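Enquirer: this one's sequence-less:
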């Protein structure tokens, strides 16, 4: 059955629901909406006004329904999972990739995070659900679509080994940035992962005892240290991963990523993707003139973060030398 004939075309699971001991997935109708917003939840909000989503009734399914249905719809090829430490160019990169009609770019879909952090499923069922949900999000809805790129939430780096077990042959990309610049950005507007207790500290590998010794100001630096260490551990052992430092420049990163995922684009598409990099990642009508926090001063101890950052840079340098020789 072609997708055009399937009753679930343009429907995707968007919420995990537990009620009265039962587990359900709530679905939402996309209509003709493409995933072009900076974050996936923005697309979901726009879809809620559609008639199919604005009635008093919700479309729900069982876990097994979702798994079965994911095999009935044709999905485009999953090309890469994109990991990031936040404020390191990942949103800009995704907005650039979304310019091409060949690409489906899923940027931090809440349903993926719900499943990853859920304790409602055993490991085998969780693996199946992650694959099934990603397949449904990447259903082929438009004739041009060929490539699916999924950007995860930053804290999913701590599940990277498990995600590798689910997708053993898939290219993984890791984005990072100078810790001072990341934290200066968060000082202006903190992401939820940089505020103690908005997410459980254990998500980042911070113990209950350790968190008692970390000040509010220092917490973000510790989280970033955990991200960097996770990157080092994975990059040192995995054979199908690339790591990009924001300092390299987003145009270079984009071009290298397009080569890494082995996808073919028209020259005009690449030019359009590069042009998108000149505009603000979250405000596409605003020219990007660089970050405005470079002269800000942080009252944070970055000793360990800077050390790990230099180790990441060294790891990339060693990898480049090895590939050349």
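Expert: Received it, and whenever you're ready, just let me know what you need. The structure displayed is predicted, hence computed values, not measured ones.

Enquirer: okay, CA-based contacts and neighbour counts for the rest of this
Expert: Fine.

Enquirer: And the strands in this structure?
Expert: For the chain, the strands defined by DSSP state E occupy 11-19, 22-29, 59-62, 77-84, 103-107, 147-151, 172-176, 241-245.

Enquirer: Below is structure B, check it against A:
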């Protein structure tokens, strides 16, 4: 039996070794997770002398044991997205609130969702992982919001098997703007072979980066549309941000009036680079798009984008 004195520790990696699943833990103490991505918080924590001197690894089933011994907050909302469309802005706005734990794209969650674990075992591990992230390390936390990697929209049904009552939203954006962003600086899911098998794969050969990225953006939007229709997800357009955080998103995240004002403290910052001022770039991206990219986006991604916009209009505001 593992020593389960894990207060202040968070899972930072899950992996399989010699047929056995293991968890790597890092000590955070009561430090808030205010960085744009969970990986950023991990890098900061690993610089602490304590974490350089001590490492802690456990079997995977310790996640379930720790949940039973010290249940954390259940997730109050999941954020899915088509990438480069405002999800980090939303998570950084919510991170302004002392009573919110915001976990942004934690690698262990992606690993478990796309693992070959038996369904029942995977669900126990996922619940244990969320409970670990939902620990009240400062004593004031009331809500846990989790932002997933863009490609995890393909695993939404698996996540809902474990958390059927957790509301979720899907952020999307004009696909031409998403594609230009990835041509400038490709996300790992827009590099062939980088993330392994995912819902973004279509098995077709590609003739150019414009072709490859456009098809994957189209797959993201199409899968988001399919799941919004099947599982009652809220579709949110990038053009609504940040103002929607005083409207329907405030209701979605159950923010009171004071919290609604507080979250806007982050709006003047660049979401992914908080030291920089945010400047909208939609028009620049559209002007930058080549004729080839426009043709490929029209072919592969424009249809699901327009269907999402229609679905969104049907939801009301």
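Expert: That came through fine. What you see is a predicted model; the values in this text were computed from it and never measured.

Enquirer: What's the TM-score once they're superposed?
Expert: Here the superposed chains carry a TM-score of 0.91, computed using TM-score structural alignment, normalised by the length of structure 2; 308 aligned residues with a C-alpha RMSD of 1.9 Å.

Enquirer: Rebuild the strands of structure 1 as TSV, extending it with mean neighbour count.
Expert: Listed next are the strands of structure 1 as TSV, based on neighbours: other C-alpha atoms under 10 Å:
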stretch	mean neighbour count
strand 11-19	17
strand 22-29	18
strand 59-62	15
strand 77-84	22
strand 103-107	26
strand 147-151	23
strand 172-176	22
strand 241-245	20
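
Enquirer: Quick one: residues contacting residue 70 of structure 1.
Expert: With contact set as C-alpha atoms under 8 Å, 6 or more residues apart in numbering, residue 70 of structure 1 has these partners: 132, 133, 135, 136.

Enquirer: for those residues, which one is nearest residue 113 of structure 1?
Expert: Minimum distance to residue 113 of structure 1 across those is 11.0 Å, recorded for residue 133 (C-alpha to C-alpha).

Enquirer: Tell me how many other residues crowd the closest one.
Expert: When neighbours are counted by other C-alpha atoms under 10 Å, residue 133 of structure 1 registers 21.

Enquirer: Tell me the counterpart of it in structure 2.
Expert: Aligning on TM-score structural alignment places residue 133 of structure 1 opposite residue 129 in structure 2.

Enquirer: what about the residue nearest to that match when sequence neighbours are not counted, neighbour count?
Expert: Spatially, and ignoring its direct neighbours in sequence, residue 129 of structure 2 is nearest to residue 63 (6.0 Å; C-alpha to C-alpha, 6 or more residues apart in numbering). By other C-alpha under 10 Å, 23 other residues sit near residue 63 of structure 2.

Enquirer: and residue 63 of structure 2, what pairs with it in structure 1?
Expert: Mapped onto structure 1 by TM-score structural alignment, residue 63 of structure 2 lines up with residue 66.

Enquirer: Contacts only, for that match.
Expert: Going by C-alpha under 8 Å, 6+ apart, residue 66 of structure 1 touches 25, 132, 133.

Enquirer: re earlier: looking at the contacts of residue 70 of structure 1, which has the most residues close by?
Expert: residue 136 (25 neighbours).

Enquirer: Quick one: which of the contacts of residue 66 of structure 1 hold up in structure 2? List them.
Expert: Mapped onto structure 2 and checked by both residues aligned by TM-score structural alignment, their matches' C-alpha atoms under 8 Å, these keep the contacts 132, 133.
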